[in-house]
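# fold the following, please.
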Amino acid sequence: MAGVLDSVNQRTQLVGQNRLELLLFRLDDKQLYGINVFKVKEVLQCPRLTHMPKSSPVVRGVANIRGSTLSILDLSLATGKPALEDLSNSFVIIAEYNTQVLGFLVRSVERIVNMNWADILPPPSGVGRDHYLTAVTHIDNQMVEIIDVEKVLAEAAPMSEVVSIEVLGTAAGTRAASCKVLVVDDSSVARKQVVRCLQNLGIEVVARNDGRQALTYLRELVAEGKKPSEEFIMMISDIEMPEMDGYTLTTEVRQNPAMQDMHVLLHTSLSGVFNQTMVRRVGADDFLAKFQPDDLAKRVVERIRSTDGN
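Model prediction:
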């Protein structure tokens, strides 16, 4: 395992080319899973864990790693499967989600594969509503499942989705009730969080599940003689999405004369200076790490005020 992520920093140039690299891992001996390397900070043998009273059942404990105390979530337990055993022979994937660094306990870590987002597909329609998948793909004739980590985190450590009274007050006097926002996110949990936040402001929301769906929808508006920037005050898009990522969606929007002036906010669990550089490179107007309802609401209110000339 030593050195498996030595070149992660060099791999980030794939972002913005509708490409990604997946770190493949297993929770048992059968199913293969994947996580975007761009979110991974380190992979290590499971360290000694200290149990924390009253913590979520999926949190197997905390560990001191490089001077920081991190919660270690059992991904098997978190997705409805039996808890992982024999922790001394298990691994922890240290990752950053929604500005939080935490560890995911897995049985084994295999290899890194280079993929195109076009080959990352939405979950099959027959899996129902209670699954923990955000996407699937195939590698060497084997299905790889990509876990909806935002759903796992929302269940393990629920976050408030309520916009504060103070922020709601800043929306007073704006034309929020007459505004529409296009929301694009493949995670059903993240999508609902954003929608509820905007609805608290009285804003009408149109939602799409990935970049491909959103771009098709925008092109349909154009074909009908409508201008997307006049239909929507802004588009709030995730970055990591099957079939077409948010960077590529933004690039497509900017290259189309009929929609290039649309205001684009990339709202993502990815974070870091590199990501902000990519946001500027593809021409997005703004970037915000998930998910703080007040922060998101403030950006939307600011956008409304700017179009009102206030």
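# going forward, measure contacts and count neighbours with C-alpha atoms only.
OK.
# mind listing the helices for the stretch 51-200 of the chain?
Assigned helices in the stretch 51-200 of the chain, in chain order: 75-78, 149-156, 165-171, 188-200 (criterion: DSSP state H, counting those that start in this stretch).
# centre of the chain to the shortest one, how far?
Going back to what we said before, that points to helix 75-78. Centroid separation for helix 75-78 versus its chain: 19 Å, with C-alpha atoms, centre = their mean, to the nearest Å.
# for the second one, same thing?
Distance of helix 149-156 from the chain centroid (C-alpha atoms, centre = their mean) equals 11 Å.
# and the angle for that helix with helix 188-200?
With axes from the mean of the first three to the mean of the last three C-alpha atoms, to 10 degrees applied, the angle from helix 149-156 to helix 188-200 works out at 70 degrees.
# buried stuff in helix 149-156?
149-153, 156 (16 or more other C-alpha atoms under 10 Å).
# let me have those in a markdown table, extended by distance to residue 52.
Rendered in a markdown table, the data for the buried residues of helix 149-156 read as follows (distance: C-alpha to C-alpha, whole Å):
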| residue | distance to residue 52 |
| --- | --- |
| 149 | 21 |
| 150 | 22 |
| 151 | 22 |
| 152 | 19 |
| 153 | 17 |
| 156 | 14 |
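# which of the helices of the stretch 51-200 of the chain sits most buried?
Comparing these by mean neighbour count (mean count of other C-alpha atoms under 10 Å), helix 75-78 comes out on top with a mean of 21.
# quick one on the thing from earlier: name the nearest of the buried residues of helix 149-156 relative to residue 214.
Distance to residue 214 across those (C-alpha to C-alpha) is lowest for residue 150, with 20.7 Å.
# got the helices of the stretch 51-200 of the chain as a markdown table, with distance to residue 116 columns?
Listed next are the helices of the stretch 51-200 of the chain as a markdown table, based on distance: least, C-alpha to C-alpha, whole Å:
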| stretch | distance to residue 116 |
| --- | --- |
| helix 75-78 | 25 |
| helix 149-156 | 20 |
| helix 165-171 | 39 |
| helix 188-200 | 22 |
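# nearest to residue 283, of those helices?
Between those, helix 188-200 lies closest to residue 283; by C-alpha to C-alpha that is 22.0 Å.
# for the next helix or strand after that closest one, which outside residues touch it?
Later in the chain than helix 188-200, the nearest helix or strand by DSSP states H and E is strand 204-208. The contact list for strand 204-208 (C-alpha atoms under 8 Å, 6 or more residues apart in numbering) reads 177-186, 191, 195, 198-199, 214.
# one more, please, to line up against the first structure:
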Amino acid sequence: MSSLMSSVDQRTNIVGQNRLELLIFRLTGQQPYGINVFKVREVIQCPQLTDMPGSNAHVRGIAHLRGTPVTVIDLSKATGGKAIDDLSKAYILVTEYNRTTQGFLVGGIDRIVNINWEQILPPPKGAGRNHYLTAVTQLDDKLVQILDVEKVFAEISPPDEEVSETIKQRKSERDLSQLTVLVADDSAVARNQVKRALSSIGINVELVNDGRLALDWLIAKADELGGDISDQVPLLISDIEMPEMDGYTLTAAVKAHEHLKNVHIVLHSSLSGVFNEAMVKKVGADQFIAKFHPDELASAVQHWMAIE
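Take a look at the predicted model:
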């Protein structure tokens, strides 16, 4: 498996080119699922798990990885499917989200594919409101479902979404109620988390599902205003991995546009890896914040909204 998961440094060359690498895996059947390689620290064959009494029903136990305990979540069961029975043939995707490390139990590993974000599409409209998909793509004539692991993790370990009173009571020299922050994120859970946090400090928020929609919204606003939009939309908060256009490509496009270049950009992502700070500078973003800490995000918004 180590040959399958090569180092992050070797994979950063595709970042900023609107490309991604998907790790393709299975749960209990032959349906292929995908997860961005950058979300995955390592893939291991499932070791002996230690029971965790009183835990969520979807938690299969604790794996001890080099002396570190990692909670293992049955990804099939957590998304409404059957539990993965044969642990001797199962694998664990070790990931980082919400500044914690966790493992997702999967039935099998297929391969890694390198594709363009334009090939990643939003979930079908008929999927309903309670699905666990952030996107889909076609691979070998099969529909690959990309799961919303942020939603899965938030349901099992809900994050603190409240902004502290100290942050709420900060005063600004600008009337923030007259300004708008655009938020681009393909995860409904993440969008709602950001909206609640910013609404609590009096910020108007517009939400879009992906980078392409964000760029279209900003350009339309520039056309409406007839020029620089930063007086009314001083800040864009963007996820990094999104269907059709990723956050890095979106940032570069915004900074290259005459009427959008003065908009501040915060990249807000669950993606881990040492490349983030370097990529922030490369594409011209103003800041990178790892999901999800409401006070840190609200403080950053207050900072960038106050700069004229």
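# most distant residue from the centre of the second structure?
In the second structure, the residue that sits farthest from the middle, by C-alpha atoms, centre = their mean, is residue 226; the gap is 32.6 Å.
# residues contacting the longest helix seen in the second structure, please?
Taking DSSP state H as the criterion, the second structure has its longest helix at helix 211-225. Counting contacts by C-alpha under 8 Å, 6+ apart, the residues outside helix 211-225 of the second structure that touch it are 182-185, 208, 228-229, 238, 242-247, 250, 253-254, 259-260.
# equivalent analysis for stretch 235-249 of the first structure, please.
15-18, 117-122, 135, 181-186, 210-212, 214-215, 262-268, 270, 278-279, 282.
# coming back round to it: what's the closest of the helices of the stretch 51-200 of the first structure to residue 308 of the first structure?
So among these, helix 165-171 is nearest, using C-alpha to C-alpha, at 12.2 Å.
# picking up where we left off before, of the contacts of helix 211-225 of the second structure, buried ones?
182-185, 208, 228-229, 238, 242-247, 250, 254, 259-260.
# buried residues in stretch 4-16 of the second structure, which are they?
5, 8, 12, 15-16.
# quick one on the thing from earlier: the helices of the stretch 51-200 of the first structure: which one's closest to residue 126 of the first structure?
helix 188-200 (15.8 Å).
# mean shift between that closest one and the second structure?
Compared with the second structure after fitting, helix 188-200 of the first structure has a mean deviation of 0.4 Å; criterion: mean C-alpha distance after the TM-score superposition for the first structure.
# report all helices and strands that that helix contacts.
With contacts defined as 3 or more C-alpha pairs under 8 Å, 6 or more residues apart in numbering; DSSP states H and E, helix 188-200 of the first structure has these neighbours: helix 149-156, strand 180-184, strand 204-208, helix 293-308.
# what sits closest to residue 294 of the first structure if chain neighbours are left out?
residue 163 (5.3 Å; C-alpha to C-alpha, 6 or more residues apart in numbering).
# number of nearby residues for the one you found?
21 (other C-alpha atoms under 10 Å).
# that one reaches residue 296, doesn't it?
No: with contact defined as C-alpha atoms under 8 Å, residue 163 of the first structure does not count as touching residue 296 (9.1 Å).
# which neighbours do these two share?
Common neighbours of residue 163 of the first structure and residue 296 (C-alpha under 8 Å, 6+ apart) are residue 197.
# pull the distance from stretch 202-210 of the second structure to the chain's centre.
16 Å.
# just the buried positions in it, please.
203-210.
# with stretch 213-227 of the second structure instead?
213-215, 218-219, 221-222.
# same check, this time on stretch 88-100 of the first structure
Applying 16+ other C-alpha under 10 Å to stretch 88-100 of the first structure flags 90-98 as buried.
# can you flag which of those belong to strands?
Judged by DSSP state E, strands contain the following of the buried residues of stretch 88-100 of the first structure: 91-97.
# output those as CSV; include the columns distance to residue 112 of the first structure.
Listed next are these as CSV, based on distance: C-alpha to C-alpha, whole Å:
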residue, distance to residue 112 of the first structure
91, 15
92, 16
93, 13
94, 15
95, 15
96, 18
97, 19
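# and residue 262 of the first structure, what does it touch?
228-229, 232-235, 253.
# er, residue 113 of the first structure I mean
Here residue 113 of the first structure is in contact with 21-24 (criterion: C-alpha under 8 Å, 6+ apart).
# how about these, which pair is most distant?
Between any two of the contacts of residue 113 of the first structure, the greatest separation by C-alpha to C-alpha is 9.4 Å, found for 21 and 24.
# now the common contact residues for these two.
Common neighbours of residue 21 of the first structure and residue 24 (C-alpha under 8 Å, 6+ apart) are 112-113.
# now residue 219 of the first structure: how far from residue 118 of the first structure?
19 Å (C-alpha to C-alpha, to the nearest Å).
# over to residue 139 of the first structure?
The value you get for residue 139 of the first structure to residue 118 of the first structure, if C-alpha to C-alpha is used, is 14 Å.
# between these two, tell me which one has more neighbours.
Between residue 139 of the first structure and residue 118, counted using other C-alpha under 10 Å, residue 118 has the larger neighbour count: 15 against 11.
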